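> here's my sequence, what's the structure:
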Amino acid sequence: MASRGPATYQHSRRGGGGGAGGANAVAKPGLRKPVFVKVDHLKPGTAGHTLTVKVLESNTVLNKKPRNPSSFRGPSFQQQQPSRIAECLVGDETGTILFTARNEQVELMKPGNTAILRNAKIDMFKGSMRLAVDKWGRIEVTEPAEFAVKEDNNLSLVEYELVNVAEES
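As a prediction, this is how the structure comes out:
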């Protein structure tokens, strides 16, 4: 059998294995400890961030009523369309950034709340950074944080420009 190099994950049989363990038992990899980052370390196009933030403001930018589920496009289309979007100014002791809250997230991101954002990503909107949590991430409202938010360092006010770099030969 040819070697494929170092393996990080192995597949194990499900069901019908007969017993607990044995020679073919494979230990599942443990969950990684989250590495909390600060707002001022966020960069365009990055993802997988875990951070604790305070919600300073929340402004609803879209509030549509849900469509009739019997519409011709079907329920799967309805689930993909956000009916509520709010832009929330969130931050920590290093700076602030705009967070785009969608649907159920709007209720969690109320001014005064402290939230842990898990698997957050940076989206670009009109050349500026927006923090977001998609279906692969999670928002947890937690105990009020002890830090004072540094409001004079808003990363969403920094304008970025996409530049094509030509290769010189």
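> C-alpha from now on. contacts and neighbour counts both.
OK.
> which SSE is the most centrally placed residue in the chain in?
With distances taken as CA atoms, centre = their mean, residue 120 lies nearest the centre of the chain, 2.2 Å away. In the assignment (DSSP states H and E), residue 120 maps to strand 114-125.
> helices or strands next to that strand in the packing?
Strand 114-125 sits against strand 47-63, strand 128-132, strand 138-142, with contacts defined as 3 or more CA pairs under 8 Å, 6 or more residues apart in numbering; DSSP states H and E.
> would you mark the buried spots in that strand?
For strand 114-125, the neighbour count (16 or more other CA atoms under 10 Å) marks 114-123 as buried.
> what comes into contact with that strand?
For strand 114-125, the surrounding residues in contact (CA atoms under 8 Å, 6 or more residues apart in numbering) are 42-55, 109, 129-134, 136-145.
> which among those count as buried?
Buried by 16+ other CA under 10 Å: 42, 47-55, 109, 129-133, 139, 141, out of these.
> residues contacting residue 48?
By CA under 8 Å, 6+ apart, the neighbours of residue 48 are 118-121.
> how much space between it and residue 75?
Going from residue 48 to residue 75 by CA to CA, to the nearest Å gives 29 Å.
> cool, and residue 126?
31 Å.
> what about those two, which has more around it?
Legend: neighbour count by other CA atoms under 10 Å for residue 126 and residue 75, higher for residue 75 (13 against 9).
> chain center to the strand holding residue 120: distance?
4 Å (CA atoms, centre = their mean, to the nearest Å).
> would you map the helices across this structure?
Taking DSSP state H as the test, the helices found in the chain are 75-80, 105-108.
> next, the second sequence, to be compared with the first:
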Amino acid sequence: MVKINRLNSSSRKVNLVVKILDIEPERQVKSSRSGKVFRVADAKIADESGAMKMTLWEDMINEVSPGDILKITNAYVNEFRGALSLNIGKYGKYKIIDKDSPEAQFEVNEEYVLNPSPKPREPSKQGPSKYVKVKDLEKVSKGINIRFKVIRKDDPRGVNTKRGPQTVCDFLVGDETGCILLSLWNDDVYEIALNSYYEIKKGYTNSYRGILKLNKGRYGVLNNISREDAGFDYVDDSNNLSETLG
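Model prediction:
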């Protein structure tokens, strides 16, 4: 296994173990050859030697999350606009490994960044404990603290992922400023009820097939709260953020 600090723009057949620290909001790119549109997101990854960018394509965006430990084989590095990025590519593979496995026992080094991008990310507009409103979710993508009311529940569905069979369900939730689809997985699906109030701490948003969604994620916290704590009665379902991107 190679370490991040040994990689360069010529690195091919790369095998390494990394931790995902962060995933940027996804975007769409159009192939100049085929004209096909693809979903792409940039992730920050690290091992004990340093950190770098990794490009996530299509289904991988939904299959991995910040905090996951990945074992990657046969990947490669490319350079675009002065920044190096790790890519799985057509022939590469990855799998999420157990955090208790011997391969996952390392402390990440974020101080050394392999060829950092010349355009640093804009700092988050959200403070560590501030609650945002639904209408602001297009501006904030991670570390989201939000309070909402559940106004619709879709039917749970089963999906197959690299972690095995999972249960996922979408809920339409909102506050007095708007509403958005919330995706919950497995046990969380059965923890919330229609017309009840909840809060999520350390949530995030992503866009899947052009639809903006709120997510609790593996490291978020979901709590039941009172209407008084929520601070509103009316949900503005006319401002549906999950429809505006559709």
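> picking up where we left off before, which one of the contacts of residue 48 of structure 1 is nearest to residue 158 of structure 1?
residue 121 (16.9 Å; CA to CA).
> identify the residue of structure 2 aligned to the closest one.
Using TM-score structural alignment, the partner of residue 121 of structure 1 in structure 2 is residue 204.
> if I look at that match, how far off is residue 189 of structure 2?
Distance, residue 204 of structure 2 to residue 189 of structure 2, by CA to CA: 17 Å.
> about what we covered before: which of the buried residues of strand 114-125 of structure 1 lies closest to residue 150 of structure 1?
So of these, ranked by how close each gets to residue 150 of structure 1 (CA to CA), first place is residue 114, at 14.7 Å.
> please name the nearest non-neighbouring residue to the closest one.
Computed as CA to CA, 6 or more residues apart in numbering, the closest residue to residue 114 of structure 1 that is not its neighbour in sequence is residue 54, at 4.4 Å.
> contacts only, for the one you found.
Counting by CA under 8 Å, 6+ apart, residue 54 of structure 1 makes contact with 90-92, 111-115, 144-145, 149.
> ok, residue 160 of structure 2 next?
For residue 160 of structure 2, the contact set (CA under 8 Å, 6+ apart) comprises residue 166.
> so what's the residue count around residue 241 of structure 2?
Using other CA under 10 Å, the number of residues around residue 241 of structure 2 comes to 23.
> trace it over to structure 1, please.
So residue 241 of structure 2 corresponds to residue 155, using TM-score structural alignment.
> residue 134 of structure 2 too?
Per TM-score structural alignment, residue 134 of structure 2 is aligned with residue 39.
> returning to what we had before: okay if I get the buried residues of strand 114-125 of structure 1 as JSON lines plus distance to residue 102 of structure 1?
Listed next are the buried residues of strand 114-125 of structure 1 as JSON lines, based on distance: CA to CA, whole Å:
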{"residue": "114", "distance to residue 102 of structure 1": "17"}
{"residue": "115", "distance to residue 102 of structure 1": "15"}
{"residue": "116", "distance to residue 102 of structure 1": "16"}
{"residue": "117", "distance to residue 102 of structure 1": "14"}
{"residue": "118", "distance to residue 102 of structure 1": "15"}
{"residue": "119", "distance to residue 102 of structure 1": "15"}
{"residue": "120", "distance to residue 102 of structure 1": "13"}
{"residue": "121", "distance to residue 102 of structure 1": "14"}
{"residue": "122", "distance to residue 102 of structure 1": "15"}
{"residue": "123", "distance to residue 102 of structure 1": "14"}
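> and the furthest pair within the residues you listed?
Maximum pairwise distance among the buried residues of strand 114-125 of structure 1 (CA to CA): 21.5 Å, between 114 and 123.
> in three-state terms, label residue 229 of structure 2 for me.
On the three-state scheme (DSSP: H, G, I helix; E, B strand; the rest coil), residue 229 of structure 2 is labelled helix.
> and it, how far is that from residue 76 of structure 2?
50 Å.
> those two - which one has more neighbours?
A count of neighbours by other CA under 10 Å puts residue 76 above the other of residue 229 of structure 2 and residue 76, at 21 against 12.
> that one sits in which helix or strand?
Per DSSP H and E: residue 76 of structure 2 is located in strand 69-80.
> before we move on, what about residue 18 of structure 2?
strand 14-23.
> where in structure 1 does that strand fall?
Strand 14-23 of structure 2 covers no residues of structure 1 once aligned (TM-score structural alignment).
> summarise which helices and strands that strand is packed against.
Helices and strands touching strand 14-23 of structure 2, by 3+ CA pairs under 8 Å, 6+ apart, are strand 37-46, strand 69-80.
> and the helix or strand following the shortest one, what does it pack against?
Using DSSP H and E, the helix or strand that directly follows strand 37-46 of structure 2 along the chain is strand 51-57. Packing partners of strand 51-57 of structure 2 (3+ CA pairs under 8 Å, 6+ apart): strand 37-46, strand 83-87.
> against structure 1, where does the shortest one fall?
Spelled out, it's strand 83-87 of structure 2. Going by TM-score structural alignment: strand 83-87 of structure 2 matches no residues.
> how far off centre is that strand?
18 Å.
> taking strand 51-57 as reference, get the angle to that strand.
Computed by axes from the mean of the first three to the mean of the last three CA atoms, to 10 degrees, the angle separating strand 83-87 of structure 2 from strand 51-57 equals 50 degrees.
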